[in-house]
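>>> output the structure for:
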Amino acid sequence: LEFDPNTYMSNLTSVLAFYAYLIIGFDYDSFSLNGGQPYFEIAERIVNNAQNAPVTGWKPYDGSRNRNRYWLVKNVLNSEYANVRRFVYEYHIRGLDLLESRITEARTGMVETLRLLQEVYRRRPDPFMYYLTVVMEAKSSEMISIFTDAFPEEKSRVVQILAEIDPANKSKYEKIQQGN
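Next comes the predicted model:
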């Protein structure tokens, strides 16, 4: 398989490279604020190079509800959604990294970081915003597990925020209230 980030050579190599750079970008964003920027820019270049490809998923109008590679990388790099990237970073630094030794502080930090997603959602209340959907799909089960044992007032805040920003999974988040 041949790949060049500056040229579209085949759909297979472009798809593999796009998701590889996206995954690396998400990982780097969790260690430093906007640390994944160079990787997201390469993913965007891959999308731009594939605009004339005879396959779907690369163009803004491919698929439904803006759920394709084009919109995912555009959302990640869009400054309107900067707080989603900030959430990814702070959720890890102020939450997951502290969970083992300071669970109460970690949960408090996680609730505060969820407000970043809430701000984005309130500014652009689109339940189909692909980037937010991807983040919620990646983190929802983890959050349910973490907050099931939280204090009642924390549970209420978390469920309220999660149900607002991810209304399609409201019943899933309400399980937090039933724990312990």
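>>> only C-alpha atoms for contact and neighbour calcs from this point on.
Fine.
>>> the residue nearest to the spatial centre of the chain sits in which helix or strand?
Nearest residue to the geometric centre of the chain (C-alpha atoms, centre = their mean): residue 135, 2.5 Å. Assessed by DSSP states H and E, residue 135 sits inside helix 130-147.
>>> quick one: residues in contact with that helix.
66-68, 71-72, 75-76, 84, 107, 117, 127, 154-155, 158, 166, 173, 175-176 (C-alpha atoms under 8 Å, 6 or more residues apart in numbering).
>>> ranges for the strands of the protein?
Assigned strands in the chain: none (criterion: DSSP state E).
>>> helices of that one, start to end?
Remark: helices assigned in the chain by DSSP state H are 11-31, 37-49, 69-77, 82-94, 103-123, 130-147, 152-165, 170-173, 175-178.
>>> using a markdown table, please lay out these together with distance to residue 61.
Formatted as a markdown table, the helices of the chain follow (distance: least, C-alpha to C-alpha, whole Å):
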| stretch | distance to residue 61 |
| --- | --- |
| helix 11-31 | 17 |
| helix 37-49 | 13 |
| helix 69-77 | 9 |
| helix 82-94 | 23 |
| helix 103-123 | 23 |
| helix 130-147 | 14 |
| helix 152-165 | 25 |
| helix 170-173 | 29 |
| helix 175-178 | 37 |
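>>> this one next, for a side-by-side:
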Amino acid sequence: MKKTISLFFLFFIYSLCFSQELLATVQVNSQQLGGSNQQAYKALEKSLKDFINNTSWTGKKLQNFEKIKCGFAIVISERVDNKFKGTIVVQAVRPVYNTTYESPLINLQDQRFAFEYIENENLIFNERQFSGKNLTDVISFYIYLILGYDADSFQSMGGSQWFAKAQQIAQNSQNRNFEGWNTVNEPRNRTMLINEILNPNWSQLRSTIYTYHRAGLDNLFNQDQSPAKKVIFDALMQLKTYENSFQQAYFFNLFMDNKSDEIFNIFNSGNNGPVNINDLKQTMIILSPKNIDNKWNKWK
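Presented below is the predicted three-dimensional model:
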């Protein structure tokens, strides 16, 4: 009997140490609705957190330090019975080798988030078909997007299998009377984003994401930063291939939005070794013109 209890205890401890792939926070904000039932939103918050963190998305068992840190912040602006509308902000970060620094992988706001939810219902996801309620579909789409971004940053094109799953969710969700999936009259929609990521025309950007993180950032905190800065510089300069096509590209502009602060800070030290900062400055002015005054023109 004691042996059985010991084995059960060891299994329990193992399960705690080796859980699923994400370390996610979830926030549901309903302040715009005034004095509505807060318990329902707390229940939704808990259900989503359990759903995200306890589902096996890749089949891998990871220790806590290996899991991807991410966050889902939902602001509910409308409610009619069990139908909700609002926005969702999705964020994820990537650790940088041999440092405590965490690099932003993705940070986006989706303003077309509508779903149906009954308090305390089980959240079930089936990648082969649309759920009918859009809640787990949107959340799962962004989870696979996060997994894809993370894998791409560690291995060239390593996220393709997870991006493919996100694309399947987008295809399942077409023409289901929920906003955010349709490629017509909905700029910066989910389907557009995932289709661009998997489009071979944007493979150079995915290659840049890998080189930037794995060969660049992961070596940036060595005593001599010059080689890592040169790698990051070369990777960013490869993006000039998109100078005539990036304007309406969700994938490209999301990368620039997420990375502009980091890119600026990397090369703002005044000690850039072999990097031609003027060439980089001119490239960034072209590819991220909204940051000309607050970032690129400040480089010396």
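>>> TM-score for these two?
Here the TM-score for the pair of chains, by TM-score structural alignment, normalised by the length of the first structure, is 0.90; 174 aligned residues with a C-alpha RMSD of 1.6 Å.
>>> re earlier: quick one: which of the helices of the first structure is nearest residue 1 of the first structure?
Ranking those by proximity to residue 1 of the first structure (C-alpha to C-alpha) places helix 11-31 first, at 6.8 Å.
>>> return the set of buried residues in that closest one.
By 16 or more other C-alpha atoms under 10 Å, the buried positions in helix 11-31 of the first structure come out as 13-15, 17-18, 21-26, 28-30.
>>> distance check, the aligned residue in the first structure for residue 294 of the second structure against residue 178 of the first structure.
Using TM-score structural alignment, the equivalent of residue 294 of the second structure in the first structure is residue 172. According to C-alpha to C-alpha, to the nearest Å, residue 172 of the first structure stands 11 Å off from residue 178 of the first structure.
>>> next: residue 154 of the first structure.
If you go by C-alpha to C-alpha, the gap between residue 154 of the first structure and residue 178 of the first structure works out to 13 Å.
>>> okay, the two: which has more neighbours?
residue 154 (18 against 10; other C-alpha atoms under 10 Å).
>>> before we move on, the earlier item: buried ones among the contacts of helix 130-147 of the first structure?
For the contacts of helix 130-147 of the first structure, buried by 16+ other C-alpha under 10 Å: 66-68, 71-72, 75-76, 84, 107, 117, 154-155, 158, 166, 173, 176.
>>> quick check: the farthest pair among those?
68 and 154 (34.7 Å).
>>> what's the burial count for residue 74 of the first structure?
Residues near residue 74 of the first structure, counting by other C-alpha under 10 Å, number 19.
>>> give the aligned equivalent of it in the second structure.
Counting by TM-score structural alignment, residue 74 of the first structure lines up with residue 195 in the second structure.
>>> same check on residue 94 of the first structure?
Alignment note (TM-score structural alignment): residue 94 of the first structure maps to residue 215 of the second structure.
>>> do residue 52 of the first structure as well
In the second structure, residue 52 of the first structure lands on residue 175 (TM-score structural alignment).
>>> kindly report the same for residue 24 of the first structure.
Using TM-score structural alignment, the partner of residue 24 of the first structure in the second structure is residue 147.
>>> could you measure from its match over to residue 160 of the second structure?
10 Å.
>>> equivalent analysis for residue 217 of the second structure, please.
For residue 217 of the second structure, the distance to residue 160 of the second structure - C-alpha to C-alpha - is 22 Å.
>>> same check on residue 192 of the second structure?
Between residue 192 of the second structure and residue 160 of the second structure the computed distance is 16 Å (C-alpha to C-alpha).
>>> ditto for residue 73 of the second structure
As for residue 73 of the second structure, its distance to residue 160 of the second structure is 26 Å (criterion: C-alpha to C-alpha).
>>> what does residue 187 of the second structure give?
As judged by C-alpha to C-alpha, residue 187 of the second structure and residue 160 of the second structure stand 24 Å apart.
>>> give me the more crowded residue out of the two.
residue 160 (18 against 15).
>>> need the counterpart of the more buried one in the first structure.
In the first structure, residue 160 of the second structure lands on residue 37 (TM-score structural alignment).
>>> residues in contact with the residue lying closest to that match once chain neighbours are set aside?
Once flanking residues are discounted, residue 37 of the first structure sits nearest to residue 25: 6.6 Å by C-alpha to C-alpha, 6 or more residues apart in numbering. By C-alpha under 8 Å, 6+ apart, the residues touching residue 25 of the first structure are 35, 36, 37, 38, 39, 40.
>>> one more: residue 281 of the second structure?
Residues in contact with residue 281 of the second structure (C-alpha under 8 Å, 6+ apart) are 296, 297, 299.
>>> quick check: closest non-adjacent residue to the first one.
Take residue 296 of the second structure and drop its neighbours on the chain: the residue closest to it by C-alpha to C-alpha, 6+ apart is residue 281, 5.8 Å away.
>>> same thing with the second one?
Using C-alpha to C-alpha, 6+ apart and skipping residues adjacent in sequence, the residue nearest residue 297 of the second structure is residue 281, 7.5 Å away.
>>> I appreciate the help and will end here.
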